[in-house]
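Chemist: For reference, the sequence and a predicted model appear below.
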Amino acid sequence: MLDEAIEVKNLRKNYGKFEAVKGIDLSLVPGKVNALLGPNGAGKTTTLKSILGLVQYSGEITILGEKISMARERISFVPEDKSFYDSLSPEKAIKMCSLLMGNFSADKAAKLMKEFDLPMNKKISAFSLGMKTSTYLAIAMAQDADIFIFDEPTWGLDPIRRDEVLEMIKNLSLNGKTVLYTSHIIPEVEKIADVFSIMYKGEILYTGELKGLGSRFSLFNLPPETAIDSKAFSAVVREGKATKVLTDDSEKIRELRKIDGSKEEVVDLESFFGTLVRGNKHVL
């Protein structure tokens, strides 16, 4: 079994003079939900397009040990832009996918679309955003793939449908499938991710397991006048009347606890993400 389902090395992508992805390395753990978390514009979608061979890039990408040209049918993809099937109805989209994809189950797609309450003979262009998202999810889930890639797959879904979709995605990994899931919504990532990477301004700031994050890192609120060497910590953010310090160094944690007025917080994904991004520092 491969150690990495997808391996990305020194990926770079420019749009004119704008560097959207800045030489990142990224490895997907097989059989797990691998989340790529970051604010809009972080470079997540460009990274996915590069993995799928939809844009030209520099660097090296392998999928299940092969190039994308050899592994394409082993991947199922839900894009951020959901306009490809607009001229079709769900019924016609299923027929087209049956002709184009050797790993596609028309029966499963129709069943999922029924569960999503989609009108089978109505043009997809007339659908709401949530209905379009449901259509793409049904098509993706109907493919017998080894890797499922979801780019912001819950946009427009109501809370009940969102929870159902997140459970479906989690179940893929429980059945041995590998998932790459991009989002800027932290509670969603907390629900389903096993491993997560934080991307910001085209760079990967952190990669690690979600489980045990709070036991690995500590976050301190210090008085604003506290002298801090920002290079010695994972992230330092000065805001208002406090200085936030994030670290996983046990010796430094003991030192920070001794500072007068120091307050230690429990680290969760939201506080970790916010501090790391505002501090804008790699802790790989």
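Modeler: That came in fine, so what should we check first?
Chemist: Going by C-alpha atoms from here, please, whenever you check contacts or count neighbours.
Modeler: Will do.
Chemist: so where's the longest helix in the protein?
Modeler: For the chain, the longest helix by residue count, based on DSSP state H, is helix 159-174.
Chemist: distance between that helix and the chain's centre?
Modeler: Computed by CA atoms, centre = their mean, to the nearest Å, the separation of helix 159-174 from the middle of its chain amounts to 14 Å.
Chemist: same check, this time on stretch 106-126
Modeler: 26 Å.
Chemist: Pull out the buried residues from it.
Modeler: Applying a neighbour-count criterion of 16 or more other CA atoms under 10 Å, one finds 106, 108, 109, 110, 112, 113, 116, 118, 120, 123, 124, 125 buried in stretch 106-126.
Chemist: And the contacts of that stretch?
Modeler: Outside stretch 106-126, the residues that touch it by CA atoms under 8 Å, 6 or more residues apart in numbering are 83, 85-91, 94-95, 97-98, 131-132, 134-135, 138-139, 141-142.
Chemist: so residue 23, which of the three states?
Modeler: strand (DSSP: H, G, I helix; E, B strand; the rest coil).
Chemist: Quick check, residue 67 in contact with residue 61.
Modeler: Yes. The pair residue 67 / residue 61 is scored as a contact, 7.0 Å apart, by CA atoms under 8 Å.
Chemist: Tell me which of the two has more neighbours.
Modeler: residue 61 (24 against 15; other CA atoms under 10 Å).
Chemist: thought that one was touching residue 5?
Modeler: No. Between residue 61 and residue 5 there is no contact under CA under 8 Å: 10.7 Å.
Chemist: one step back: in TSV, list the buried residues of stretch 106-126 along with secondary structure and distance to residue 184.
Modeler: Putting the buried residues of stretch 106-126 into TSV (DSSP: H, G, I helix; E, B strand; the rest coil; distance: CA to CA, whole Å) gives the following:
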residue	secondary structure	distance to residue 184
106	helix	32
108	helix	29
109	helix	27
110	helix	30
112	helix	26
113	helix	26
116	coil	24
118	coil	27
120	coil	31
123	coil	29
124	helix	26
125	helix	26
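Chemist: Second structure follows, compare the two:
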Amino acid sequence: MSKVLFTATGLKKYFGGVTAVDGVNLEIREGQVVGLIGPNGAGKTTCFNLITGLYTLDAGHFTFKSKPYNPASPNEVARLGIARTFQNIRLFNSMTALENVAVGMHTRTRQGVLGAVLRTPAQRREEARVLEQAQAWLDYVGIGAFADYLAGQLSYGDQRRLEIARALASEPGLLALDEPAAGMNATEKLKLRDLLLQIRSDGKSILLIEHDVKLVMGICDQVTVLDYGKVIAQGTAAQVQQSPAVIEAYLGGLHHG
């Protein structure tokens, strides 16, 4: 069995009198795809934002690569080796696809502002290396031919793939994807599925929030299901699909309606 990469223990988050996340535990092993699912309002995005430093914890703790971490900001989390995408696409639309991916490598570069201003030999070498690696990541996700296109000119599905390339460019130990299939058509979802399986086969770990349950069940090694901020089921895809609590959470309204 692979090593544990990430753990979340007893996570809690309050917004006024509302408990958005209530004692969530989560474990991700190296090379696993772990799904985090649940009905609307279940607390998935809040949990995701706690992990990636957008929200601060009210209780609980994290470990990453066997070391505790308390995410104070998204930048700090990125430097640790956890990269994320967002439900709503956040690209620099007036920059090229290549430049967008190069931006994702900022946590792995050494030359500072002075080097950029003076255009030192070391800075020029690093810039060439960054652009070469950025092109490689575009090739990896299948949009290398669009390197010189403005991000805003790309199709919706290719913009999603560009976001993943930018996240991968930071060389994360954990790739956290927030509804990457949202808005995609069936063909785009198949391409996304193949890409995520390739990322997993190359040894990366993925935390996936996704409303497309078919996609989640088809690629995830483990699935955690939330409802009203609490974990109601954890296990393999087959195990959670058989859980009465999961069936009730997703279909209860239909049974009663």
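Modeler: Yes, it's here. All figures in this text were calculated on a predicted structure; none of them were measured in a lab.
Chemist: what about residue 62 of the second structure, helix or strand, and which?
Modeler: In the assignment (DSSP states H and E), residue 62 of the second structure maps to strand 59-64.
Chemist: who touches that strand?
Modeler: By CA under 8 Å, 6+ apart, the surrounding residues in contact with strand 59-64 of the second structure are 5-13, 23, 51, 68-70.
Chemist: Find the centremost residue of the second structure, please.
Modeler: residue 176 (1.7 Å; CA atoms, centre = their mean).
Chemist: Reduced to three states, what does that one come out as?
Modeler: At residue 176 of the second structure the chain is in strand, as set by three-state DSSP.
Chemist: For PyMOL, write the select line for the buried members of the contacts of stretch 106-126 of the first structure.
Modeler: In PyMOL, a selection of the buried entries from those looks like this (16+ other CA under 10 Å):
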select buried, resi 85+88+89+90+91+94+97+98+131+132+134+135+138+139+141+142
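Chemist: follow-up on the earlier one: what lines up against the residue nearest to the centre of the second structure once you look at the first structure?
Modeler: Superposed on the first structure with TM-score structural alignment, residue 176 of the second structure falls opposite residue 149.
Chemist: Go ahead and confirm that match touches residue 183.
Modeler: No. Using CA under 8 Å, residue 149 of the first structure makes no contact with residue 183, being 11.5 Å away.
Chemist: Distance check, residue 224 of the second structure against residue 249 of the second structure.
Modeler: 13 Å (CA to CA, to the nearest Å).
Chemist: neighbour count winner among the two?
Modeler: Counted by other CA under 10 Å, residue 224 of the second structure and residue 249 do not tie: residue 224 has more neighbours, with 23 against 18.
Chemist: Spit out the contact partners of that one.
Modeler: Going by CA under 8 Å, 6+ apart, residue 224 of the second structure touches 26, 34, 35, 36, 37, 231, 232, 233, 234, 235.
Chemist: What does it correspond to in the first structure?
Modeler: Checking TM-score structural alignment: residue 224 of the second structure goes with residue 197.
Chemist: That match in helix, strand or coil?
Modeler: strand.
Chemist: where exactly do the helices run in the stretch 51-200 of the second structure?
Modeler: Assigned by DSSP state H, counting those that start in this stretch, the stretch 51-200 of the second structure shows helices spanning 74-80, 97-103, 113-118, 121-141, 156-168, 186-201.
Chemist: Give me the range in the first structure that the shortest one lines up against.
Modeler: Helix 113-118 of the second structure corresponds to no residue of the first structure when matched by TM-score structural alignment.
Chemist: which helices and strands sit right next to that helix?
Modeler: Under the contact criterion of 3 or more CA pairs under 8 Å, 6 or more residues apart in numbering; DSSP states H and E, helix 113-118 of the second structure touches helix 121-141.
Chemist: neighbouring contacts of stretch 82-89 of the second structure?
Modeler: Residues contacting stretch 82-89 of the second structure (CA under 8 Å, 6+ apart): 52, 77, 159-160, 163-164, 167-168, 170, 172-180, 182.
Chemist: Which residue in the second structure aligns with residue 80 of the first structure?
Modeler: That one, residue 80 of the first structure, aligns with residue 87 by TM-score structural alignment.
Chemist: Pull the number of nearby residues for its match.
Modeler: Using other CA under 10 Å, residue 87 of the second structure has 16 other residues around it.
Chemist: do residue 194 of the second structure as well
Modeler: Residue 194 of the second structure has 14 nearby residues by other CA under 10 Å.
Chemist: Also the one 3 residues further on?
Modeler: Other residues within reach of residue 197 of the second structure, judged by other CA under 10 Å, total 18.
Chemist: what's the counterpart of it in the first structure?
Modeler: Superposed on the first structure with TM-score structural alignment, residue 197 of the second structure falls opposite residue 170.
Chemist: I figured that match was touching residue 34, is that so?
Modeler: No. If you go by CA under 8 Å, residue 170 of the first structure and residue 34 don't touch, sitting 10.5 Å apart.
Chemist: Give me the common contacts of those two.
Modeler: residue 193.
Chemist: Aligned counterpart of residue 187 of the first structure in the second structure, please.
Modeler: In the second structure, the residue equivalent to residue 187 of the first structure is residue 214, according to TM-score structural alignment.
Chemist: Can you get me a residue count around that match?
Modeler: When neighbours are defined as other CA under 10 Å, residue 214 of the second structure has 10 of them.
Chemist: so how far is residue 240 of the second structure from it?
Modeler: 13 Å.
Chemist: go on, residue 121 of the second structure?
Modeler: Taking CA to CA, one finds residue 121 of the second structure at 56 Å from residue 240 of the second structure.
Chemist: and those two? which has more neighbours close in?
Modeler: Neighbours were counted for residue 121 of the second structure and for residue 240 using other CA under 10 Å; residue 240 has more, 20 against 11.
Chemist: in terms of contact, does that one touch residue 234 like I think?
Modeler: Yes. Residue 240 of the second structure lies in contact with residue 234 (CA under 8 Å); the separation is 6.3 Å.
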